[in-house]
Structures are given as C-alpha cells and as structure tokens.
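# sharing a model prediction with you, sequence too.
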Amino acid sequence: LDERSGMLHFPYFVDEEEENPGPQPLGQGLTEYVLRTGQSLLASPEVFADLEEKGEVVSIGPPSIDWLGVPLKIGGRVIGVLTVQSYTEGVRYTEEEKNVLTFIAEQVAMAIERKRATYALSQSEKQIRALIEAIPASIYFKDTEGRNIVINRAYEKLVGKERKDMIGKTDTEILPPTLAEECRKSDQKVLQTGKTYQGEEGLLHQNGEMTFFETTKSPILDENGDIVGLVGVSRDITERKKTEEALEESEERYRDLVEKAGIAILIDDRGGNFKYVNKRYAQLFGYSEEELESQSIHSVVHPDDIDMVLRYHNKRIQGKKAPSRYEFKGVKKDGTPIYLEVDAKAIKRGKRVVGTRSYIWDITARKMAEERLKASLLEKEVLLREIHHRVKNNLQIISSLLNLQSRYIQDEPSLDMFQESRQRVRSMALVHEKLYRSEDMARIDFCEYLKSLASHLFMSYGVNSASVELDVDVNGVYLDINTSIPCGLIVNELVSNSLKHAFSGREKGKIRIVLQPENKNKFKLVVSDDGVGLPRSLDVLNTDSLGLQLVTMLVEQLQGTLSIERNHGTSFEIVFQGAFK
C-alpha cells in the first residue's frame, strides 16, 4: 500500500488465472478487507458469501475455492497483505497454513522495514551531505581523537588543501602550528565539557594574506549520551573584520578631528538625555565627560531659554519644522551664564527620529562685544540726537534774532531780506528737528518735512490755504542730511517766490511739489505753480534775485540739473543724485 498516493501495488504476483493488474485504487476486495481490519482471513466460499452479504467485500477476479490473506505489519501499522488462493477443489487451506503464512508475513515485514530503513538512511545521508556541501560555511566532523571524518568544500577552500589530504588527519598535520594548537585546545574543551564553544580564529596563508573566521563547535552524542566526536562550523569573517578595522580607523580619525577642531558635540535621545558628549563639550560647561553621562538638556540650558530649547527639540523629534541653527543662553556647572550657538540635526533610524546631534560654539565673547557695541551705539545715538537738537535750537535762536532785528528796520526791501533769511534758517532748523525726532538718525521722511516746511511758509506769508492750494506728492522718499538741507532750501526759495509773486491780483492758485525716484538712484524734484509765471526775458542763471541765485548754487551743490517751464505758470524741475530712497 502506497500511503502517499493511496494506491494498491502488487510487487510480487503469480496467478494461473490472471496477470498482475498493476497499481490500482483501493476497492472492496478481500485484500482491502485485510488492510482495513488488520486481521488475517481464511475465506472459504461460505465465509466469502457471508462477507459479501454483509457488504464488506465484493467479488473481484476469477472465483477461488479458498483465499488466505495475512497482514504485513510494522510496529502495529499495516503496510501490505500476503495472500494465497486455490482454484482446485481438492486443495484447501486450514489454520495450520494460516499460521505458517502469518510467520512468513512477519519475516517479510521485517525485511521490508530493514530495506526501508536502509534506503531512508541512505537518502538522509545524501541529503545531509548535499546540505553540508551547499552551505557556504566551513563544516567538519571529528572523532574523539581530533581526526577529520567529514569535511565540506568550503573547508577545503578555507584551508587550501584537498579533502583526500585531510580526511583521517588531525589539525596538527594540516594547519599551521599556532592555529593547530588553538584548535586542539578548543576541541578538548568541547569533548571534555560537552559544552558548545564559540570563538574567532585566524589563518595565515602562504601568500601572506590573513583569513579570519568565526567558529562554533558542538559535541556529537551517541544513543547513550556519550560524546563520540564534535561538529564544527567556521564562517569566513575576513571582510567583516576589515570593515570593522576600517570603521574603527575612520572613527578614530573622526574623533581626533572633532577633538582638535574645538567643536563641542552632543548626541541626545528623544527625551533630551545625553548619550554622547565630546571632551570640548564637557570643557565648555565645566563638567567631566563622565559627569555629563547622566545629565540632560535641563542641566546646561539657562532657565531664561529652556522653554525655547525644549520646544525646538520636541518639534525636531516629532519630525516638525524647527530652526536648526539658533542662539541660546547656557549655564555652566558653577552657575556662570554662557552664550552659545547650536546647529542641531535629527538622528533617524528608518523613518523614526531617535534623537538629535548638536554642534555647539561658544559665542560669549561675541555676544559681550555686541552688547558693548549696542551700548556704544546707543550712547552715540543719544549724543547725535542732542547735537541735532542743539543745532536746531541754535538755528532757532538765529531765526529769533533775525526776527527781533527786523522790527527796527523801516524800509520794505531790507525787511523782506531779513524775512527771507529767517525762512532759510528755519528750513535748515526743521531738518535737524526732524532728525532728532526720527528713529533713524541717518535720514528723514522728506514728505513729512516738506509738508511742515510749506505749512510754515504759508503761515509766515499770511496765505490762506483756501485761496492757494498746496499739493505735495512725495511718497516713501527718505534723504540724508547732506541732501535734505539743500533740497529744503531750494523748496523754501521756490515756494516763497510763488507765494510772494505768482498770484498777484488773483483769488485762487495752486502750488505743487513733487519728488519722485528716477533710475540709478536719481531723484526728480518739481516745484510748480499756476500763477502769472516768470517773465520770458528773465535769465535765471544771470539774475539779481538772491533767491534764484541761491537755487542755482544749491543745484550745483547737489550735482544736479535745472530746467524751467513757463507755460501755464512756472515749473522748476531739478534732477539730482540721492543718497537714500
């Protein structure tokens, strides 16, 4: 019976009535009945008829007079049936033949079992040998005397000798003396203690190259538990050793570089606990490296900045955006504050952030210098504001003196001249006033300046803003003091001229001031009115008017150009180089 396929085979079949039927599925014949019940059967025609009537069997093949079958058993398991049958009336079977056939069946079953066991052992040995040969590691079996019994191809390659030259020999006969002695000692340890041995060994080849291998040796026990040998597995780890040595060398170079570079380095975990600090980091905070092994971020960050540092750290751990480089205040072991700059990066294993690596620089000296510089700048700013304030006050005194002096002047031309001089002084004082009131001491908002200047001029000349409209078109223009004063004087002269002469005999008028940036840091200043206009015979460059002479001189001071339009009033256009926009 083939248990895997469930087919019934007839390896030995002799019958005078029919030929060997070959493999066939199990049916309900007498043979199958014995297989099913596991009992011997002597089936006379009467017994067969009774079994057939009960539905246990059916008739298969030519009818026989007697049929005798006994099971082939191995360990209580039925593996087949041994049968004989008679087609002759005078040839009948009895219990005696049944007993004889049972005895024969037992012997046949034992023979089959031995053959099966021998075959299975042979197949197992082949499979084990094939497996041993296929394994890339070196495998060998030794007896209690240390002689090689079995070795694989990998072991041949490792040692550099053929199998026939190593079987039956000890390590002393095939390996270099030093390695052979190491192997002998580890063999004896396994054979004497019965415990598994693990270690690393090295083999120097004739070409001078060294092969390193990792070896595991285990005892071989017989059925009684006695040690009869050992099995060894040696795996070539030469490449791993070279990689480890290269890594150690690289780490040593990196460590040496890091220490000599003077950069403090910290590696911490997700909770901010220190996992590694270098010597410079320990020196920075006044600790020993050993002391910092049990510390965390809280130990070295000043209370003023701990919330910020922890917030950035937690964001980085969570994979969120956080500044990688920033400044914070630290604290040394003795409590001394220290200013630091850090460059922090997340450390990942796969997709998970497991900690951070930080590079830290001491910027205390720089911060202290910055503080001193800020204090110095603040002091200079205060001083500069005071200077502008005093200049403005002095100019205001001059303006007041001119005003007082003008009260003693009786002729109109001289009085106008004093008044004009006073307005010029006022325009310069206004620049200094704007500067000391401004947050930016280097420049002023020229739009605000022009509005203040024009408003003062309208008031000085007693002009009603309802009769003369003022339009100031200056947006986002800032000028330094060297540009603001001449520009202010020019506007003062031109607006004053318009207020005095442009609208004689008229109830309404308009003055327009425009200052706009041009290309290449140039500005265009336009002061115009819709009044009676300048006489066409008037040459601005050759005139007795002090005001127009002053305008011409100030344009030259600005290295600018001046052009005049006389249509529908008068328009002065000045283009000059500006310092700020």
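All right, it came through fine.

# please count neighbours and contacts with C-alpha atoms only from this point.
Fine.

# buried set for the helix or strand harbouring residue 100?
Assigned by DSSP states H and E, residue 100 belongs to helix 95-134. By 16 or more other C-alpha atoms under 10 Å, the buried positions in helix 95-134 come out as 98, 101-102, 105-106, 109-110, 112-113, 132-133.

# columns distance to residue 548 on top of those residues, output as TSV?
Below are the buried residues of helix 95-134 laid out as TSV (distance: C-alpha to C-alpha, whole Å):
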residue	distance to residue 548
98	154
101	152
102	150
105	146
106	145
109	141
110	141
112	138
113	136
132	113
133	112
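
# what packs against the following helix or strand past the helix holding residue 100?
Elements were assigned by DSSP H and E; along the chain past helix 95-134, the next helix or strand is strand 138-143. Taking 3 or more C-alpha pairs under 8 Å, 6 or more residues apart in numbering; DSSP states H and E as contact, the helices and strands that strand 138-143 lies on are strand 148-151, helix 153-159, strand 227-236.

# for residue 241, what are its contacts?
residue 212 (C-alpha atoms under 8 Å, 6 or more residues apart in numbering).

# tell me the SS of it?
helix (DSSP: H, G, I helix; E, B strand; the rest coil).

# would you quantify the distance from it to residue 133?
25 Å (C-alpha to C-alpha, to the nearest Å).

# residue 321 and residue 315 touch, don't they?
Yes: counting by C-alpha atoms under 8 Å, residue 321 touches residue 315, with 6.5 Å between them.

# let's bring in a second model and compare:
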Amino acid sequence: MSKKSEPDKIVTGSNFNGSFQEIEEKYKFIVNAYGEMMTLINREYVYELVNDSWCRTFGKSREDFIGKTVSEVWGDKKFNSEIKGKIDQCLNGIVFKEEDSFIIAGGERRYYAVTYCPFRDKNQEVTHAVGVTNDITERKEAEIALRKSEKDLRELNEKKDRYLSIINSDLDKAFIYVSSLLPEEIDTQEISIRWKIIPSARLGGDSLGYHWIDNEHLAVYMLDVTGHGVGAALHSVSALNMLKFETLVNTNFRKPHEVLNGLNQVFQMTEHQSLFITLWYMVYNKTK
C-alpha cells in the first residue's frame, strides 16, 4: 500500500503575528541602536517616532516628543521660519538635505547633516516625513578651521606683500641715494675715468669715488663693506662721505696710509656690528 501524504501545514494567524512582533522588536532594536538620530513626522507635523539617539542628544524622553507637534517642541517661530518648509518639501515627495547646527543637552553646539525622506503607504501616497540626522561636528569644525587658516594665510600674504612693497620702495630710494653719491665721469686730456654700475638683486655695501684733493692730486677709492642690506649700504655711505669731504681729523689725504689709519680708528668693528671695510685708495699726482 502506498503511504498517505501528510497535509501541508498551515501558518496560523497567531504564528504570523508572533513572527511579525519578533521582526518589529528587532526593527526597533536596530533603529534605537543606530547612531544616527531618526524621527517620523506625520502630515499634521506631529512626532510619531523618535529613536534613542535623538532623545539622548537633546536630553529628553520620548514622551517629550511623541504625540506633540514640531512647533510645540521647538516653538512657533523656529518651526515656521526654519523647519516647516523643509518638511513640506518632503511631504510633497522631495528628498530634502541640509547641514545645520543645534544646541544640544549641556549647551554645546553641534553640527548635523539632516535628511528628510518621504514615507509612502501601499498606495504610494506620502504620509510621513522620515528625518535622519548625522553628527558631522568634527568634519564641520575641521572645515571651519581650514577656512580660518586659509583666511589668515591670505591676510598674512597681503600684509607680506604690503610690507615687501614698502621695503622694495625704501630699497629703491636707498639705491637712488647711493647712486647719487657716485661721481661724474672724467674725460679730459689729462685723465679719463669711466665707470658702470650694475645693480644686484640686493642692496650692498659697494661704492666708489674720486675727487681732486688740490690742483695736482686726485684721490681715487673703491670700498666694500661686508654683508648686504641697508646696514652695509649706510656703513659704506658713511665711509664714502668721509673720504669725499675729507672729514677725517689730522689726516693728510695725499698719503693713503694716513687715510687707512684714520678710517680704521673711526670704524672699529666692535662698534659697528662686526662690519668691516675693504678699501682700495690711491692718489694720482698729475705733475709726476
């Protein structure tokens, strides 16, 4: 005899409900364990669901939200000016995203990425707005710090450019002044002196000069002060003027050794920031 087949088992309503309740509990656990804040708002702008993350962030219980309108929770002014328009877009079937900041429990300001997603029923009608909020404070603060750094850097570069412009202008003036001290070229039957100046990238302590000491003697000199910059240039100008106007005391400018000794006494390194002068000095006697 053939064995009779057993009838198919029927899933009863109680079994189905039990399974559904188990799934629902798991769903609630996942939603509440989720780090992001979640809310469910109906077309009357009433909170129907908030998860644990939402309550912890604002330091309130579910009872402070569930069954209450958004305006009751956050105030009419904030609701009408900041929140309602976003929820309305969502209830019209549009996913709305923005970044915003809130004062949370403890008075701390945090930054969040907020997304409102339309929730549709089986007829594809939008019945709710699902709000998902992510904490982006660390990223936002990094962006703010980066923008501040970029702003500070731009301001520093602008200041640097202004200062460099002033410095370059002063250096140009210093170069013009030093150049004005150089003597005119000499081109006579007795003597011819020509020179050419080639400016360097930096102001230095090089200079030259010549002048008639008397009708017979022509002093010619070239000097170089160590280093570069305004300090070396001014040091060079001081020495050049002493030679040009013969202001060294008790010095016969027809005798180079006396001139060198005189300058050495005036320009001691210990008194001039270790700057020293290299000098070539000669006297030409046109009668000999």
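Cool, got the structure. Model, not experiment: these values are computed from the prediction.

# what's the TM-score for these two chains?
After superposition, the two chains reach a TM-score of 0.53 (TM-score structural alignment, normalised by the length of structure 2), with 185 aligned residues with a C-alpha RMSD of 3.4 Å.

# tell me which of the helices and strands packed on strand 138-143 of structure 1 lies nearest to residue 372 of structure 1.
Residue 372 of structure 1 lies closest to strand 227-236 among those, at 65.8 Å (C-alpha to C-alpha).

# packing partners of the closest one?
Using 3+ C-alpha pairs under 8 Å, 6+ apart, strand 227-236 of structure 1 sits against strand 138-143, helix 177-193, strand 210-221.

# the shortest one aligns to what range in structure 2?
It refers to strand 138-143 of structure 1. When structure 2 is aligned by TM-score structural alignment, strand 138-143 of structure 1 has no counterpart there.

# residue contacts, residue 137 of structure 2?
110-112.

# what does residue 53 of structure 2 give?
32-38.

# do that again at 10 Å, thanks
For residue 53 of structure 2, the contact set (C-alpha atoms under 10 Å, 6 or more residues apart in numbering) comprises 31-38, 59, 133.

# turn those into CSV, including distance to residue 166 of structure 2 and secondary structure.
Formatted as CSV, these follow (distance: C-alpha to C-alpha, whole Å; DSSP: H, G, I helix; E, B strand; the rest coil):
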residue, distance to residue 166 of structure 2, secondary structure
31, 64, helix
32, 64, helix
33, 63, helix
34, 60, coil
35, 57, coil
36, 55, coil
37, 56, strand
38, 59, strand
59, 58, coil
133, 53, strand
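
# and the counterpart of residue 170 of structure 2 in structure 1, which of the three is it?
Aligned counterpart of residue 170 of structure 2 in structure 1: residue 397 (TM-score structural alignment). Secondary structure, three-state DSSP: residue 397 of structure 1 is helix.

# returning to that earlier point: and the helix holding residue 100 of structure 1, what does it pack onto?
strand 41-43, strand 66-74, strand 77-86, strand 138-143, strand 148-151, helix 153-159 (3 or more C-alpha pairs under 10 Å, 6 or more residues apart in numbering; DSSP states H and E).

# can you redo these as TSV with distance to residue 523 of structure 1?
Converted to TSV, these look like this (distance: least, C-alpha to C-alpha, whole Å):
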stretch	distance to residue 523 of structure 1
strand 41-43	129
strand 66-74	117
strand 77-86	115
strand 138-143	89
strand 148-151	97
helix 153-159	88
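
# in CSV: these, plus distance to residue 202 of structure 1 and mean neighbour count.
As requested, these are exported to CSV (distance: least, C-alpha to C-alpha, whole Å; neighbours: other C-alpha atoms under 10 Å):
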stretch, distance to residue 202 of structure 1, mean neighbour count
strand 41-43, 70, 20
strand 66-74, 52, 23
strand 77-86, 54, 19
strand 138-143, 14, 22
strand 148-151, 19, 20
helix 153-159, 11, 18
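
# so for residue 120 of structure 1, which of these sits nearest?
strand 66-74 (15.4 Å).

# pull up the aligned stretch in structure 2 for that closest one.
Taking TM-score structural alignment, strand 66-74 of structure 1 hits no residues over in structure 2.

# now the angle from that strand to strand 77-86?
160 degrees (axes from the mean of the first three to the mean of the last three C-alpha atoms, to 10 degrees).

# now do strand 66-74 of structure 1: which elements does it pack against?
By 3+ C-alpha pairs under 10 Å, 6+ apart, strand 66-74 of structure 1 packs against helix 30-37, strand 41-43, helix 45-54, strand 77-86, helix 95-134.

# now render the ones you listed as JSON lines, adding distance to residue 203 of structure 1.
As requested, these are exported to JSON lines (distance: least, C-alpha to C-alpha, whole Å):
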{"stretch": "helix 30-37", "distance to residue 203 of structure 1": "62"}
{"stretch": "strand 41-43", "distance to residue 203 of structure 1": "70"}
{"stretch": "helix 45-54", "distance to residue 203 of structure 1": "77"}
{"stretch": "strand 77-86", "distance to residue 203 of structure 1": "54"}
{"stretch": "helix 95-134", "distance to residue 203 of structure 1": "21"}
